[in-house]
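Asker: A predicted structure for the sequence below; I have some questions about it.
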Amino acid sequence: MVNIKKKISWQTAKTTGLPDDCEIDLETVAVTICGGGNGAHAGAAMLSHQGCKTSMYLSLKKEAAKLKHGIEQGGIKCEQLILDELIQYRGAPVVSDDASIVGGSDVIIILAPGFAHESILREIKPFLKDGALVGALPAHGGFDLVAKHVLAERIEDVTLFGTVSLPWAARIASYGMRVEILGTKEELPMSCHPRVPRVPIVQLFNSMFIGTTFPLGNDFLEITLWPANNIIHPGILYGQWKNWEGTPLHEKPLFYVGLDDFAASKLQGMSDEIQQVKIAVEKELGLTLSVPELSGFLLQSYGREIEDKSSLKRIFQTNPGYQGLTHPMRQTGEGNYVPDFSSRYLTEDLPHGLAVLRGIAGLVNVPTPCMDEVLSWGQNACGQKYLDNGTMTGKDVSHSGVPQRFGYHQVSELIF
């Protein structure tokens, strides 16, 4: 016998809690997606399809107009692959370039690169209603520190949330019209401020998203230390291009599937260093943090889909969601390509990823030779500077989520 749960409004669930025999009526939930990229397309289509009152905020007028025009052709069609099943649906969110659109929203989800988080938070801050849920997917790289810095006195008026990565690997097929979800994570850990949420946010997210559940973590530090794109993207780039001498290639090399033994060893080395940092943080703060090894995270996310789990390299190479994805490249002539070191794999995943990890390691005096090696190469490749003579004092720290930027010199200061 199927138990049919009673639907209650989000406002009721916030006020009285969510009984076991009830579920949240998503038609009573207003959501704003901030961003217009792959993840924003997927999220907006999914949440609109699920019944949420969904809007999208983009500050750039031309981009917003382009997105609105595409959606007006029949909504965003989403094709989502979960295991071997392809499901299809459409969503038709409202689009605006006016930040005041968030004023009526219960949930504001920033689905944009890490370097855009600070400016988006500044734009929406005046319009946030008390009790709103405000967060980012993903929120690694010091998102909570940036949010505390920007929201200041408003930080206690909202519930801050974040996840360790995106719920999926998504790709826009036609802007404003069609998006493909190539791989769906089964579980995606979430953390909140306050640590114990005042509202049933986990149940809400489990209802809103298709194919993914959101277990609640212990502290935002778990998200910041979580081994994901913060080490994956810079590490794979380093392995592929560290000895590159400038000769163009005739085809784009495969990114994840092209992982070799050297790059895999650097990824493992950085993952091991994260574990050492985690242990030092736990000892100093008296906390228990749930932060897996890199291989553990990948298996937690894609375990049912990965064909060969025998090594870190084979986990990457046999993940269906990674098939066909190539290195970020620039075309220099007919059939010639060179690496694009201005891609977000460095410009986002260093200042809001690897550099933040290195900054926390410095707070607890844990040596990180693998992180230093990859970070030094990456910052030189993209013309930025975070690590300078062994300390996080480079000129570009001021545009990052690195703890030292905010004047934090003790790991205890990261807890608020």
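Answerer: On my side now, so go ahead.
Asker: alpha carbons only for contacts and neighbour counts from here, please
Answerer: Will do.
Asker: contacting residues around Gly246?
Answerer: By CA atoms under 8 Å, 6 or more residues apart in numbering, Gly246 lies in contact with Val338.
Asker: how close does it get to Val374?
Answerer: Distance, Gly246 to Val374, using CA to CA, to the nearest Å: 19 Å.
Asker: residue boundaries of the helices in the stretch 1-150 of the chain?
Answerer: 10-16, 38-49, 61-71, 114-124, 143-151 (DSSP state H, counting those that start in this stretch).
Asker: okay, those helices in TSV with distance to Lys77 next?
Answerer: Below are those laid out as TSV (distance: least, CA to CA, whole Å):
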stretch	distance to Lys77
helix 10-16	27
helix 38-49	7
helix 61-71	9
helix 114-124	26
helix 143-151	30
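Asker: just those: most buried one?
Answerer: Ranked by mean neighbour count under mean count of other CA atoms under 10 Å, these are led by helix 38-49, which reaches a mean of 26.
Asker: quick one: list the elements packing against that helix.
Answerer: Helices and strands touching helix 38-49, as assessed by 3 or more CA pairs under 8 Å, 6 or more residues apart in numbering; DSSP states H and E, comprise strand 30-34, strand 53-57, strand 76-82, strand 85-91, strand 168-174, strand 178-184.
Asker: dropping in the other structure now:
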Amino acid sequence: MKVAIAGGGNIGTQFAVHFAEKGHNVYIHTSKPEKFSSMLSIVDHNNNVIHQASIKKATSSDKEAFQGADLIFVTVPSFAMKSAARQIIPYLKKGAMIGIIPGNGGGELAFKEAIDKGAIIFGLQRVPSVARIVEYGKKVCATGYRQKLYVAALPQEATNKVNKLISTNFDMACGTLPDYLNLTLTPSNPILHTTRLYTLFKDYVPGKTYKKVPLFYQEWDNETTKLLFKCDEEVQKLCKALKDYNLSDVKSLKIHYENNTIEGFTHKIQNIEGFQGLLTPTVKLDNEFIPDLKSRYFTADFNYGLNIFMQIARMYGVDMPNCQKIISWYNSIRDINFNEFSFDDYGIKTKKAFNRFYKM
């Protein structure tokens, strides 16, 4: 197949290696093609090469990357999905498959027109592993590969086809999700990151600085876990209110991280191998710090994460006070230069319109 990867970052590089390794012609669409080697590697935390393959080309040309592609993976951040869709859709061939990785963040609606043109849209509930660039355009470190991936597609009847594609090319078990909303409402980063940022910076106002900021995961605290549990319960409450959908695979974070006590959950987050050493998104001013409001932890996980949950909650009349407290705090400090997701932009203003799209 011709496989195009939109985005040459952590996930894009990892996916490029896996699919090139299986013999596909892989094109990476990036603004920095000159930085890419034709041979890309995935290494473990000891820098041992675990996967390696040669891609066909890295290019900044929309036409060269996407025209005639059988499979396109979109790995750009959620706020760039609309822009990516504008670049990809003019070159789509009928029957092309477009994978949004990961599948939350509203990307499915950015590609609504692609479905009308006969494309299949799909997403993974979570990425195959934690991946971090070691050397841009050459090497990525991947740790903690999952036992199993989960996929959903629009139209829904294409899910089994996509399942086979993913399991074959990653050599991993892959399960099918009953409704695409299992991806949209997956509470990973939209709850995990937003609760942590709130407890770290809830007293932040412009002009305030911090002498020291804890590591994001490694110094996770019980205060964050308590708030996360409350928000996690509100997401489960929202899922129960969407009675037209089977959302049994929107698992509580307590189940996902296999801990239902505050102390146990905190300890688990602090000790996950792939999370070690990750910094809190900040900007350094002299010798002090302020939150980096341009970081994806803010611009993606609030604007295109928690914000989507809250819009669906309002549509269905579900009260989510803790999530609302966090989104209200964020809106008081957010960088207004970054757009946020809105169902209204896609003509979805009622439950009927919502169901028409997600039940196709």
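Answerer: That came in fine, so what should we check first? Small disclaimer: the values here were computed from a predicted structure and weren't measured.
Asker: between the helices and strands packed on helix 38-49 of the first structure, which one is nearest to Ser311 of the first structure?
Answerer: Nearest of these to Ser311 of the first structure, taken as CA to CA: strand 178-184 at 20.1 Å.
Asker: which residues of the second structure does that closest one align to?
Answerer: Aligned using TM-score structural alignment, strand 178-184 of the first structure spans residues 139-145 in the second structure.
Asker: name the residues that touch that stretch?
Answerer: Contacts of stretch 139-145 of the second structure (CA under 8 Å, 6+ apart): 10, 13-14, 40-45, 47, 128-134, 273-274.
Asker: about what we covered before: possible to save the helices and strands packed on helix 38-49 of the first structure as JSON lines with mean neighbour count and distance to Ala147 of the first structure?
Answerer: Formatted as JSON lines, those follow (neighbours: other CA atoms under 10 Å; distance: least, CA to CA, whole Å):
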{"stretch": "strand 30-34", "mean neighbour count": "26", "distance to Ala147 of the first structure": "15"}
{"stretch": "strand 53-57", "mean neighbour count": "25", "distance to Ala147 of the first structure": "18"}
{"stretch": "strand 76-82", "mean neighbour count": "23", "distance to Ala147 of the first structure": "30"}
{"stretch": "strand 85-91", "mean neighbour count": "15", "distance to Ala147 of the first structure": "29"}
{"stretch": "strand 168-174", "mean neighbour count": "19", "distance to Ala147 of the first structure": "24"}
{"stretch": "strand 178-184", "mean neighbour count": "22", "distance to Ala147 of the first structure": "27"}
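Asker: same list, the ones you listed, but as TSV with distance to Lys242 of the first structure please.
Answerer: Output for these, formatted as TSV (distance: least, CA to CA, whole Å):
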stretch	distance to Lys242 of the first structure
strand 30-34	35
strand 53-57	38
strand 76-82	34
strand 85-91	38
strand 168-174	26
strand 178-184	29
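Asker: in which helix or strand would I find the closest residue in space to Gly70 of the first structure that isn't next to it in sequence?
Answerer: In space, Gly70 of the first structure comes closest to Gly176 once its chain neighbours are excluded; the distance is 4.2 Å by CA to CA, 6 or more residues apart in numbering. Using DSSP states H and E, Gly176 of the first structure falls within no helix or strand.
Asker: isn't Gly176 of the first structure up against Ala64?
Answerer: No. The criterion here is CA atoms under 8 Å, and Gly176 of the first structure misses it with Ala64 at 9.6 Å.
Asker: for the stretch 251-360 of the second structure, which segments count as helices?
Answerer: In the stretch 251-360 of the second structure, the helices defined using DSSP H, counting those that start in this stretch lie at 253-256, 262-270, 296-299, 307-316, 321-333, 351-358.
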